[in-house]
Each structure stands twice: as structure tokens, then as C-alpha cells.
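**Student:** Requesting a structural model of the entry that follows:
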Amino acid sequence: MMKKRMDFIIQELEEKGSVRVADLSRQLGCSEVTIRNDIQKLEERGLLVRTHGGAESIGAQLNIAFDGGNVYKNGDKKRRIAEKAYTYIENNDTIILDDASTSYYLAKCIKENASKHLIVITNSLVAAGMLADVKHVDLFMLGGQVGGKLASTMGDVTARYLEECHANKAFISAHGINFDVGITSIGSPQMQVKNAILRASNEVFLLADSSKFGGGYILTVCPLSRIERIITDDEIKPEYMKKAEESDVKLDIV
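**Tutor:** Model (predicted):
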């Protein structure tokens, strides 16, 4: 039985690059203590490297540091939003991920679920790093000048690259959501890329935690009619839920 567990752990590592003790415990129907003991034995054999709460494959130890930006702000909400977004992705889809912090969590969902083969186009260095060695993903990294709080390519060069792309679906975020004007932005380089993503995609999903609703704006990216649906968390105010209904905006609350 131990050998079967260990074989399963190694197989998961080969597919995903990393595993979590809690997930393995649930999948194998045994205690987390048992899984930790198995991981320790596999590490002693030089087959993996233990991490906090899990393990990584030996080949996963080349780590490149990025400024975390606001990735971990409202992290639990962003994770739930990303998991819901993943349910709209179908096998063999071509998708675009923008440079939002929520894209990190969606890239993580994609990496951890090998059941769907995908073509992923992104300007996010963080999302690209997450997916670079994933066997069930064909990854395309958009060129351009690197900048932003969370490292990504942006500006007119990146927008021109997108002119050659076409995707079934795109998953983007925004600085804000204003029901009177649409999706808002505070920077022209980011807005250029988002507009190019809109042109390149059949359907666009907006991933935004509840803090994004309302407030002022400087630039408008697009009207909400261009968005297939908004996925947000359960702390959205009732007034915005009402406005979404009145504006015929599809809203998923997680």
C-alpha cells in the first residue's frame, strides 16, 4: 500500500511539479501524517524536495523571484474566483490571461488540473512562469516592455503581438467596475493591452473581487456589454448586485 501511495505521489509531481499534503490525503483516503511520512521517505531517496505543506519535484527547484505585488491581497477571494473561472474553460480552448493578480491563481488551477489540454497566451511573467513546464499547456508569451507591480509585458508592442492572436476566451481584471461607464483603468499601457485582448477574444470574462466595484475612474477600457460575465466574491454590496441585474450583466458570486 505504501508503494502505491508513493507511486501516486511521484506521478502527481511529474504532472504538476508540486503537490499539497492536504490534497494527497483526500485523494488517497489516508491521514496527512501518513502522507508526510511518505514524502519524507521519498525525499530521503532523493526523489522530491519537501516544502511547507507539500513537496516539489527535483526539477522544480529553479526559482525566479518576482515582486509579489498585490497577489496575496484578498488571496482567498481571488482563489475562489479563479476556481470558478476555470469551470468555463473547455478542453482544447485557446485562452488569454492578462497581467492581473487573479491570473496567477487561474494559472495555478490550470497547472493543477491535467484533464484539459489548453493553449494559453499571456503577458504575465508570473502566469507564464507557473505554466512554462506544464505538459498539458501550450504556452505563448507576449513580447514587449516589462513593467507593472506584477511583472508583465505591456504597451503598444504587446498590443501589436496580440493582433496576430485569436482566443476562444480571455480572463482579465480591471482597476475598477463602474456600471455607468464600464471597465475602468488608471494607466494607458495596461489599457492598450486590455483593448487588444478584447479584440482578440470571442468571450471575455472579468475576474474581480468585490473591492473593484464603484469609485472614480480616469480611463474606460470598454462597456460592460462586451463582457461575457463578471466573477466576483460574496462580499459584493447588494446595490451592485441590483445594478448588474438592471444592466443585464451576468454575475457569478463565489
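
**Student:** When you work out contacts or count neighbours from here on, use the C-alpha atoms and nothing else.
**Tutor:** Will do.

**Student:** For Val33, see how far away the spatially most central residue of the chain is.
**Tutor:** Residue closest to the average C-alpha location in the chain (C-alpha atoms, centre = their mean): Leu106, at 2.1 Å. Leu106 sits 29 Å away from Val33, going by C-alpha to C-alpha, to the nearest Å.

**Student:** got it, and Val21?
**Tutor:** Distance from Val21 to Val33, by C-alpha to C-alpha: 9 Å.

**Student:** between those two, which one's more packed in?
**Tutor:** The neighbour count for Val21 versus Val33, taken as other C-alpha atoms under 10 Å, is higher for Val21 (21 against 12).

**Student:** which residues touch the closest residue to that one other than its chain neighbours?
**Tutor:** In this structure, Val21 finds its nearest non-sequential neighbour in Gly54, 4.9 Å apart by C-alpha to C-alpha, 6 or more residues apart in numbering. Gly54 sits next to 18-21, 36 when contact means C-alpha atoms under 8 Å, 6 or more residues apart in numbering.

**Student:** isn't there a strand covering Ile81?
**Tutor:** No: read with DSSP: H, G, I helix; E, B strand; the rest coil, Ile81 is helix and lies in no strand.

**Student:** and this one, so I can compare the two:
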Amino acid sequence: MSTPDGEEPVSDRSWVLSEVRRKTIAEIVLQEGTVSTANLSRRLQVSEMTIRRDLKKLEELGILKRTFGGAIATGRSEDVAISQRAVQNREKKEAIARACAALVQPGEILLMDAGTTMAACAAALPEESGILVVTNGIMVVNSLLNKTGIQVYVLGGTLELAPQLITGISVIEKLRSLHADKAFITSSAMGEDGSISDANIHQSEIKRYMMQAASQKILAIDSSKIGHHSLNRFAHISDFDILVVDDQITPEHLARLGREAKRIIVAPVSSAAPPTSLAKRSPEAAEPGSASRRMPL
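**Tutor:** You can find the predicted model right below:
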């Protein structure tokens, strides 16, 4: 029996699981680098025609590139090894980190995303500030180990070794009960249309809940990730109060994003000059420390 879009069902499940199947295909391709249509057909128990349609859709999203008889990873949506990501665009991440640290006020509660950019932001935080950092990122925790003046709350759940983060329903349930002054979020990619996406399915959902739990939402992303798309879209640039980006961003990208972003802070990479703010602070921004009495840990 065919589905409404002409696809064959996966076992006895409904055609509505086609999105789940495509995410599974993307994860396989990204993990293995290359895969054949016939192999995917056998593993997912659907026809090769269905697989070819899925691959076409994923190629349109920029997640993979179709080849004769299969597909290869593009490298844009992959959860790249931590050791490799830690050295990629290091100067840009450090510039962004300094600009993010300058936004933090004493006594604030911060929600911090996982990843190498967030690890750099954590390392730049002022130690004697009385702030509390809530995170599910192992690299963020490691950056704060020697900062005795900063309190750290680690969200508990299932450890994902490769991206070094903690996921699971327990993380989401805890975030539902919290309120923070600021949420610092990063991502794998930002489209020219302002769409924000990430390679990790589970972390994308956690990012959404972090954003919901904070009075002020700050996106920290280096310029090399702009103009690309990753597997899981979780937000739009207009959902954030502030975008922090390095000064290697192209004028064209800056102009396009400037039409959507509430405020952009451009962090200088190669000089000691202060960051440049291209828009006024959102009037909805919360007062510093306003969440400190409302967050049950």
C-alpha cells in the first residue's frame, strides 16, 4: 500500500514517519561519510525509489551530496569530532567569547549551550562575579572547573560521548522548571534567510527549551557558519535578542541579517578594539539578575 506521497511504509508504521527516516539517513551518511542507495534501502526496509526521494530532499537542505548510486556527506551538518572543532576558527570563537562575557552582569543566572564556542565563552566569563551557569555541555563544565567564583549546575541525563553533551527527557523536564537571565546558544549553521539549525537532533530540542527558559536570548556563532544549513532547524534569528558574530562576516551577510536581527554585536578578531553594536538593545531585555530569585535548582 502506498503512502499519500507515493512512498512505501516503513514496516507497519505510518507515512508520517518519513521525516524521522530522513533524519536517520542523514545521521548514517554523516557518520559513515558515504553510503549507497541499495544499502539504505536494505537497512530501512523501503524501496530504492523512496531512498532516492529522501536523498534529493536532504541534498536540497545542504546536508549531503547525491552521487551515482548513493550519497556523500557535505561536511556542513556533521557533528565534527571535538578535537577538530576545538581548533577550527579559534580566534573567531575567542573574539565572540570576549563579547559575550561583556554582556554578563554580576549575580546573573546563565543557561549555556554545549560545544566549542560555548566552551570559549565559559572560559572568558569573569570569575568573581557571583554568577550561576546551568549547562548540559561537558566542555563548558571543563572550562569552568578552575573558576571557583562561578557556581555551576550540570543538567543530568544521558551522556553523548562524541559531541560531549548530556541529553534526555530529564534535561528537558528540568529546563521546563527553570528561569534564567540569559541563554547563550550556538549552532552548526545559519542560513542567509536567518534560519538557525544544528547537526544534533537531541541538542536542537534542548536549545529550544533553553531559549524558552531565559529572559534574554543570545546567539553566538562564528562567520564561517553563515550561509549554510544543517539537519535540524530550531529557531530564526528574529527569535534572539542579540546576535554575536566575529568581524570576518561578509558585508552581504551582515546586511541581510541586519534586516532580521534585533541587535548585532560584531566582535573584532585581530585587534583590541571593543565590539561594535549595530542595533539598540531590545526593549524586552530583562534587568540584570532578575531571574536569580525565581530559579529552583
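
**Student:** mind listing what whatever residue of structure 2 lines up with the residue nearest to the centre of structure 1 touches?
**Tutor:** Leu106 of structure 1 maps onto Cys121 in structure 2, with residues paired by TM-score structural alignment. Cys121 of structure 2 makes contact with 93-94, 96-98, 100-101, according to C-alpha under 8 Å, 6+ apart.

**Student:** any idea how far Asn200 of structure 2 lies from Glu192 of structure 2?
**Tutor:** 20 Å.

**Student:** should've said Leu257 of structure 2
**Tutor:** Distance of Leu257 of structure 2 to Glu192 of structure 2, computed by C-alpha to C-alpha: 7 Å.

**Student:** which other residues reach the longest helix along structure 1?
**Tutor:** In terms of residue count, the longest helix belonging to structure 1 (DSSP state H) is helix 2-16. For helix 2-16 of structure 1, contacts defined as C-alpha under 8 Å, 6+ apart pick out 18-19, 24, 28, 38-39, 42, 47, 56-57, 111-112, 114, 134-135.

**Student:** Separate out the buried members of the residues you listed.
**Tutor:** 18-19, 24, 38-39, 42, 47, 56-57, 111-112, 114, 134 (16 or more other C-alpha atoms under 10 Å).

**Student:** so which of those comes closest to Lys169 of structure 1?
**Tutor:** For these, the residue nearest Lys169 of structure 1 by C-alpha to C-alpha is Lys111; the value is 17.5 Å.

**Student:** Beyond the strand or helix carrying that closest one, next helix or strand please.
**Tutor:** Secondary structure assignment for Lys111 of structure 1, by DSSP states H and E: helix 101-112. Next helix or strand after helix 101-112 of structure 1 toward the C-terminus (DSSP H and E): strand 118-122.

**Student:** Helix 101-112 and that next one, what's the angle between them?
**Tutor:** 150 degrees (axes from the mean of the first three to the mean of the last three C-alpha atoms, to 10 degrees).

**Student:** mean deviation (superposed) between strand 118-122 of structure 1 and structure 2, please.
**Tutor:** Superposed on structure 2, strand 118-122 of structure 1 shows a mean distance of 0.5 Å to its aligned residues (mean C-alpha distance after the TM-score superposition for structure 1).

**Student:** Name the residues that touch that strand?
**Tutor:** By C-alpha under 8 Å, 6+ apart, the list of residues contacting strand 118-122 of structure 1 reads 91-99, 128, 136-142.

**Student:** ok so, going back, distance of the residue nearest to Val21 of structure 1 from Ser210 of structure 1?
**Tutor:** From Gly54 of structure 1 to Ser210 of structure 1 the distance is 31 Å (C-alpha to C-alpha).

**Student:** Ala55 of structure 1 too?
**Tutor:** Distance from Ala55 of structure 1 to Ser210 of structure 1, by C-alpha to C-alpha: 33 Å.

**Student:** Which residue ranges of the stretch 151-254 of structure 1 form strands?
**Tutor:** Listed in chain order, the strands of the stretch 151-254 of structure 1 (DSSP state E, counting those that start in this stretch) span 152-154, 167-172, 176-178, 182-185, 201-207, 219-222, 229-232, 251-253.
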